[in-house]
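Trainee: my questions concern the predicted model and sequence given below.
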Amino acid sequence: MPYIDQLNRKLQITETPKRIISLVPSQTELLVDLGLETSIVGVTKFCVHPKHLKKTKTVVGGTKQINIEKIKALKPDIILCNKEENTKEIIDELESTAPVHVSDIYNLEDCFELIEMYGSIFKVEAKASEIITKIKNDRKQFQEKITVKQQPKVAYFIWKNPWMVSASNTFIDYMLYEAGFKNVFENDQRYPEIELSSSKLKEADIIFLSSEPFPFKDKHILELQSRFPQQTIKIVDGEMFSWYGSRLQQAFKYFESLHSIK
């Protein structure tokens, strides 16, 4: 049966896949929450949820570098990738091994579509629908609780040396808006390198330091606080802003805490 992924690529899948390799951490977690843990045979070294998974599955590399021989030896029925996380070269190389499904995520509708796709491909439609419904309900409840008339302006750092922020045309920027914030770098593209002298940083009410991909710590708060004494500087859980899939079931409760909503 032909399936279409989020790049409109056709996949020929004759039977429900029973041996899955996931090269995307958030999608690995989604598979587990869909009840498919026993079908997962290969993951990346960054697939940290659930914590025990890497001890029971074969680690086939990272998201940008893979061990193609390990992947072939696992005889997968399907390989799950993402346009941003995995390179085109990796996807092209894998296609001779098994059907490759590629996600492409910019907003919540894309997330819901991906969850539905997995529900259909792996015949877990009911569980997929349950996850989507919970996310939509949490989102609605969050929006009803937010009473902030003006969105706080934020800068969202993802890297140091060089300093990099998340700007427009990214899932993080979209989730900042969903969380009730306004990105001061919304007119820039993707993940620009910036100088700490940037005038836009002075516009921010809050400076967020993401817990990933760069592991910002308290010492980095102190480093920036000396330069920006008027701004609130906070380390935030990067998974809540950048992981799509079932992690979104936790996101809106977390966003609520960032606004200190009683």
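Mentor: Perfect, thanks for sending it.
Trainee: from now on I want contacts and neighbour counts done on CA atoms only, so please keep to that.
Mentor: Fine.
Trainee: other residues contacting the top strand by length along the chain?
Mentor: Longest strand of the chain, by residue count under DSSP state E: strand 153-159. Under the contact criterion Cα atoms under 8 Å, 6 or more residues apart in numbering, strand 153-159 has outside partners 163-166, 181-185, 201, 203-214.
Trainee: so of those, which ones are in helices?
Mentor: 201, 203 (DSSP state H).
Trainee: off-centre distance for the longest strand of the chain?
Mentor: What separates the centre of strand 153-159 from the centre of its chain is 16 Å, taken as Cα atoms, centre = their mean, to the nearest Å.
Trainee: so which of the contacts of strand 153-159 are in strands?
Mentor: Those of those lying in strands (DSSP E): 164-165, 182-183, 206-210.
Trainee: and those, which two are furthest apart?
Mentor: M164 and K182 (17.3 Å; Cα to Cα).
Trainee: circling back: quick one: buried ones out of the contacts of strand 153-159?
Mentor: 164-166, 181-185, 201, 204-212 (16 or more other Cα atoms under 10 Å).
Trainee: ranges for the helices of the protein?
Mentor: Under DSSP H, the chain gives helices at 25-33, 53-56, 68-73, 88-94, 108-121, 125-145, 171-178, 199-203, 218-225, 238-242, 248-258.
Trainee: got JSON lines for these, with distance to E193 too?
Mentor: Formatted as JSON lines, those follow (distance: least, Cα to Cα, whole Å):
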{"stretch": "helix 25-33", "distance to E193": "25"}
{"stretch": "helix 53-56", "distance to E193": "33"}
{"stretch": "helix 68-73", "distance to E193": "33"}
{"stretch": "helix 88-94", "distance to E193": "23"}
{"stretch": "helix 108-121", "distance to E193": "26"}
{"stretch": "helix 125-145", "distance to E193": "31"}
{"stretch": "helix 171-178", "distance to E193": "16"}
{"stretch": "helix 199-203", "distance to E193": "13"}
{"stretch": "helix 218-225", "distance to E193": "16"}
{"stretch": "helix 238-242", "distance to E193": "18"}
{"stretch": "helix 248-258", "distance to E193": "26"}
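Trainee: comparison target, given below:
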Amino acid sequence: MRVISLVPSITEALFDLGLATDEIVGRTKFCIHPKDLVREVEIIGGTKNLNLDKIKSLKPDLIIANKEENVKEQVEELMKDFRVLVTNVDTLEDNYYLLKQLAHLFGKEEKAQFFNLKTYEAFDITRSEKPLKVAYLIWKNPYMTVGGDTFISRILEELGFENLFKNQKRYPEIQLEDLKVADLIFLSSEPFPFKEQHIDEIREVCQNQKILIVDGEAFSWYGTHLAKCGKYYRELLKNV
């Protein structure tokens, strides 16, 4: 089967499940894992700006997209000519069934079960009785955070944190003043690449909060990636 993945974390999952480079024939420029294998796969644009002509030229049997990461109109255009699987992952349970679905499609049930078990092990942690309030920033100029209806927020909850903006939707814009009631401020490494200099800028307003740069992939990449983050989660919890 010739497969094109329009989702970075799903590209990683397909390789982890055991698909080869002659089966995954197209991927986005943001599909960066596993590094040694994705370099062998044709780039078909970005997640939001697909090269539809390039995709059509590759003659895929299946295209895998995501409700949030891809543009609806582009996906619908591809549906006219190709079989398209549109995924939607909001919770760990959704992630479990995503891997089960991919495993069924490609006959990789045993590997999917392995990664699902490793994912649940990654979140088998001791949680604080009183959750710390976390503001998780994903963008600068304007500052943007995550609402309670996002996958990132669910991962924060699974780790025992309380999302300061859990009552808001999707990715609201905020002011630094809004962060003063947080216990912790997490600056994600993606999509905006927060660095140490940004901690200093935020600390001018938020002087009483602990501010950390966190691995954005560990909070937003579903599929098999979560199964590899157990050690990172434990170190992060120890640090806070």
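Mentor: Noted; the coordinates are in hand. These numbers were taken from a predicted model, which means no experiment stands behind them.
Trainee: circling back: how close does the longest strand of the first structure sit to the second structure?
Mentor: Once fitted to the second structure, strand 153-159 of the first structure is off its aligned match by 0.4 Å on average (mean Cα distance after the TM-score superposition for the first structure).
Trainee: run the angle between that strand and strand 206-210 for me.
Mentor: Between strand 153-159 of the first structure and strand 206-210, the angle comes out at 20 degrees (axes from the mean of the first three to the mean of the last three Cα atoms, to 10 degrees).
Trainee: identify the residue range in the second structure corresponding to strand 153-159 of the first structure.
Mentor: Matched against the second structure by TM-score structural alignment, strand 153-159 of the first structure falls on residues 133-139.
Trainee: go ahead and confirm S210 of the first structure touches V236.
Mentor: Yes - if you go by Cα atoms under 8 Å, S210 of the first structure and V236 touch, sitting 5.1 Å apart.
Trainee: F15 of the second structure touches P34, doesn't it?
Mentor: Yes - at 7.4 Å, F15 of the second structure counts as touching P34 under the criterion of Cα under 8 Å.
Trainee: neighbour count winner among those two?
Mentor: More crowded of F15 of the second structure and P34, by other Cα atoms under 10 Å: F15, with 18 against 13.
Trainee: in the first structure, what residue corresponds to the more buried one?
Mentor: So F15 of the second structure corresponds to V32, using TM-score structural alignment.
Trainee: what about its match, distance to N161 of the first structure?
Mentor: Here V32 of the first structure is placed at a distance of 35 Å from N161 of the first structure (Cα to Cα, to the nearest Å).
Trainee: same thing with C111 of the first structure?
Mentor: 31 Å.
Trainee: K217 of the first structure too?
Mentor: K217 of the first structure is 14 Å from N161 of the first structure, by Cα to Cα.
Trainee: what do you get for I78 of the first structure?
Mentor: I78 of the first structure is 37 Å from N161 of the first structure, by Cα to Cα.
Trainee: which of these two has more residues huddled nearby?
Mentor: Between I78 of the first structure and N161, I78 has the larger neighbour count (other Cα under 10 Å), namely 24 against 7.
Trainee: what's near enough to touch the counterpart of that one in the second structure?
Mentor: Under the alignment by TM-score structural alignment, I78 of the first structure pairs with L62 in the second structure. Counting by Cα under 8 Å, 6+ apart, L62 of the second structure touches 1-4, 82-85.
Trainee: narrow these to those in strands?
Mentor: Per DSSP E, the contacts of L62 of the second structure map to strands at 3-4, 84-85.
Trainee: and those residues as TSV, adding neighbour count and distance to R170 of the second structure?
Mentor: Formatted as TSV, those follow (neighbours: other Cα atoms under 10 Å; distance: Cα to Cα, whole Å):
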residue	neighbour count	distance to R170 of the second structure
V3	23	30
I4	27	27
V84	21	25
L85	15	23
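Trainee: got the buried residues for the longest strand of the first structure?
Mentor: For strand 153-159 of the first structure, by 16+ other Cα under 10 Å, it's 153-159.
Trainee: got the angle between that strand and helix 171-178?
Mentor: 150 degrees.
Trainee: shouldn't D90 of the second structure be in contact with R154?
Mentor: Yes - counting by Cα under 8 Å, D90 of the second structure touches R154, with 7.4 Å between them.
Trainee: neighbour-wise, which of the two wins?
Mentor: For D90 of the second structure and R154, the more surrounded residue by other Cα under 10 Å is R154, and the numbers stand at 22 against 17.
Trainee: tell me who's in contact with the equivalent of D188 of the first structure over in the second structure.
Mentor: Correspondence of D188 of the first structure to the second structure, assessed by TM-score structural alignment: Q168. By Cα under 8 Å, 6+ apart, the contact set of Q168 of the second structure is 146-149.
Trainee: hmm, which of those are common to the first structure?
Mentor: With both residues aligned by TM-score structural alignment, their matches' Cα atoms under 8 Å, the contacts of the contacts of Q168 of the second structure that the first structure also has are 147-148.
Trainee: picking up where we left off before, how far away is the match of D188 of the first structure from K35 of the second structure?
Mentor: 36 Å.
Trainee: which one in the first structure is aligned with L226 of the second structure?
Mentor: Checking TM-score structural alignment: L226 of the second structure goes with L248.
Trainee: measure how buried the nearest residue to that match once chain neighbours are set aside is and give me the count.
Mentor: The shortest distance from L248 of the first structure to any non-neighbouring residue, by Cα to Cα, 6 or more residues apart in numbering, is to I135 (6.2 Å). If you count neighbours by other Cα under 10 Å, I135 of the first structure ends up with 21.
Trainee: enumerate every residue touching the equivalent of I135 of the first structure over in the second structure.
Mentor: Structural correspondence for I135 of the first structure with respect to the second structure (TM-score structural alignment): T119. Contact partners of T119 of the second structure, counting by Cα under 8 Å, 6+ apart, are 224, 226-228, 230.
Trainee: most neighbours, which of those?
Mentor: In those, the most neighbours by other Cα under 10 Å go to T224, 28 neighbours.
Trainee: quick one: it and T11 touch, right?
Mentor: No - using Cα under 8 Å, T224 of the second structure is not in contact with T11; the gap is 9.8 Å.
Trainee: M79 of the second structure corresponds to which position in the first structure?
Mentor: By TM-score structural alignment, M79 of the second structure lines up with E95.
Trainee: ditto for N95 of the second structure
Mentor: So, by TM-score structural alignment, N95 of the second structure is matched to C111.
Trainee: gap between stretch 37-52 of the first structure and the chain center?
Mentor: 15 Å.
Trainee: now do it: everything it contacts.
Mentor: 18-26, 28-29, 31-32, 53-54, 57-63, 71, 74, 76.
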